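Colleague: Let me see the structure of the following:
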Amino acid sequence: MRIVLFEPEIPPNTGNIARLCAATKTPLHLIEPLGFKTDDKHLKRAGLDYWEHVKLTIHPSFEHFVRTVEPYRLVMASTKASVAHQNFQFQPIDTIVMGPETRGLPQEIMALSPHAVRIPIWGEVRSLNLSTATGILLYEAMRQTDLLPD
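Modeller: Below is the predicted model of the structure:
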């Protein structure tokens, strides 16, 4: 299992996701351009002292990520996806791709995979916070694939 943040914009979200990745031993890949510097104090504070436990790779482009990592299956997260995350069959070597906070994944990235999921929400909210959504998807994927520790 891997997490990819495509052009993340908000340092605390990325820091929280890094902490999530440290807690689950999930590699984290960031796709540039980033909306912050990697030495940002808010990024470091949100990740607390867990950064040394994160397997972090920063890629200059999504093409570079795909070429160098060769992900098994890309699972795109989008509010526009037709399949709810709980109805999707995750696999242990999936790569969950999250888009930027203010605009989501662009169509050209979404088009790279037939696999896309959404998190059902009610009410007037358009989407969930990026770190919250990442946690929901990762833990559901780990639950389905028996990757959660006891």
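Colleague: hey, let's count contacts and neighbours off CA atoms from now on
Modeller: Noted.
Colleague: Would you mind measuring from the residue lying closest to residue 71 once chain neighbours are set aside to residue 3?
Modeller: Closest residue in space to residue 71, ignoring its immediate chain neighbours: residue 95 at 6.5 Å, by C-alpha to C-alpha, 6 or more residues apart in numbering. Distance, residue 95 to residue 3, by C-alpha to C-alpha, to the nearest Å: 6 Å.
Colleague: cool, residue 48 as well?
Modeller: Residue 48 is 19 Å from residue 3, by C-alpha to C-alpha.
Colleague: With adjacent residues omitted, what lies nearest to residue 120?
Modeller: In space, residue 120 is closest to residue 84, 6.2 Å off (C-alpha to C-alpha, 6+ apart).
Colleague: could you pull out the helices for the chain?
Modeller: Using DSSP state H, the helices found in the chain span residues 11-24, 41-47, 62-69, 107-110, 130-144.
Colleague: buried ones in the first one?
Modeller: Okay, so that is helix 11-24. 11-22, 24 (16 or more other C-alpha atoms under 10 Å).
Colleague: Let me see the contact set for the residue nearest to residue 71.
Modeller: 1-4, 71-75 (C-alpha atoms under 8 Å, 6 or more residues apart in numbering).
Colleague: just those residues now: which is nearest residue 120?
Modeller: residue 75 (16.1 Å; C-alpha to C-alpha).
Colleague: before we move on, the earlier item: so the residue nearest to residue 120 touches residue 119, yeah?
Modeller: Yes: between residue 84 and residue 119 there is a contact at 5.7 Å, judged by C-alpha atoms under 8 Å.
Colleague: still on that earlier bit, mind checking which of the helices of the chain is nearest residue 55?
Modeller: Among the helices of the chain, if distance is taken as C-alpha to C-alpha, the winner is helix 11-24, at 7.8 Å.
Colleague: run this one through as well so I can compare:
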Amino acid sequence: MLHIVLIAPEIPHNAGAAGRLALATGSRLHLVKPLGFSLDDKHVRRTGLDYWKDVDVRVWESFDELKSAAGEEARYWYLSTKTKRGLWDVSFRDGDYLVFGCESRGLPEAIVRDAGEQGIRIPMVEQGIRSLNLSTAVGITLYEAWRQTQPG
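Modeller: From the prediction side, this is the model:
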């Protein structure tokens, strides 16, 4: 199982789309507070359609709480446009945590700074675009990790 982690997501549509991706790949969705919406919000349910009730979603008070529960063996990949290592250069393993920041600011600078080789970016041409939509970034990263970890 892969893990999608959204730290302080702000837009319910992105969390709903990430939930659908999690369900489609047998992954778990982790939402780290503060959330910019209610989980009862009609937009989350609408984006997740009738699948939201089936999504394996966990809500955490903090990222440290999630990491403590996951244990010391857990591997984290921190997605940021401020890192150098490309997504295609990573060998993912079953059980990896794919960590994404909020829509307006990305991951906190301290997390990116401390990520080292675990900090990765989705390659893009240099055309002045700052970043991809959060749910698009989750989809690209999750499916690459899933492709690598599926048998056969």
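Colleague: ok so, going back, neighbours of the residue nearest to residue 120 of structure 1, just the number please.
Modeller: By other C-alpha atoms under 10 Å, 16 other residues sit near residue 84 of structure 1.
Colleague: Alignment lookup: it to structure 2.
Modeller: Residue pairing (TM-score structural alignment): residue 84 of structure 1 is matched to residue 86 of structure 2.
Colleague: And that match, how far from residue 120 of structure 2?
Modeller: Separation of residue 86 of structure 2 from residue 120 of structure 2 (C-alpha to C-alpha): 5 Å.
Colleague: Likewise for residue 102 of structure 2?
Modeller: As judged by C-alpha to C-alpha, residue 102 of structure 2 and residue 120 of structure 2 stand 16 Å apart.
Colleague: which non-adjacent residue is nearest residue 107 of structure 2?
Modeller: residue 101 (3.9 Å).
Colleague: Would you agree the one you found is in contact with residue 4?
Modeller: No: Residue 101 of structure 2 is not in contact with residue 4 according to C-alpha under 8 Å; the separation is 11.0 Å.
Colleague: higher neighbour count, those two?
Modeller: residue 4 (26 against 21).
Colleague: can you tell me which residue in structure 1 aligns to the residue nearest to residue 107 of structure 2?
Modeller: Checking TM-score structural alignment: residue 101 of structure 2 goes with residue 99.
Colleague: Same check on residue 69 of structure 2?
Modeller: Match for residue 69 of structure 2 (TM-score structural alignment): residue 68.
Colleague: Counting neighbours, what do you get for that match?
Modeller: Neighbours around residue 68 of structure 1, by other C-alpha under 10 Å: 10.
Colleague: Residue 100 of structure 1 too?
Modeller: That count, for residue 100 of structure 1 with other C-alpha under 10 Å as the rule, works out to 17.
Colleague: show me what contacts it?
Modeller: Neighbour list for residue 100 of structure 1: 5-9 [criterion: C-alpha under 8 Å, 6+ apart].
Colleague: Also residue 60 of structure 2?
Modeller: Applying C-alpha under 8 Å, 6+ apart to residue 60 of structure 2 gives the contacts 30-33, 66.
Colleague: quick one: which two of the residues you listed are the most distant?
Modeller: 33 and 66 (10.7 Å).
Colleague: Isn't the match of residue 84 of structure 1 up against residue 121?
Modeller: Yes: with contact defined as C-alpha under 8 Å, residue 86 of structure 2 reaches residue 121; the gap is 5.0 Å.
Colleague: ok so, going back, between the buried residues of helix 11-24 of structure 1, which is closest to residue 128 of structure 1?
Modeller: Distances from residue 128 of structure 1 to those, taken as C-alpha to C-alpha, are shortest for residue 13 (11.6 Å).
Colleague: From residue 15 of structure 1, how far out is the nearest residue to that closest one once chain neighbours are set aside?
Modeller: Sequence neighbours aside, residue 131 is the residue nearest to residue 13 of structure 1 in space, at 5.3 Å (criterion: C-alpha to C-alpha, 6+ apart). In this view, residue 131 of structure 1 and residue 15 of structure 1 are 9 Å apart by C-alpha to C-alpha.
Colleague: Can you tell me the residue that sits opposite residue 143 of structure 1 in structure 2?
Modeller: Using TM-score structural alignment, residue 143 of structure 1 lines up with residue 147 in structure 2.
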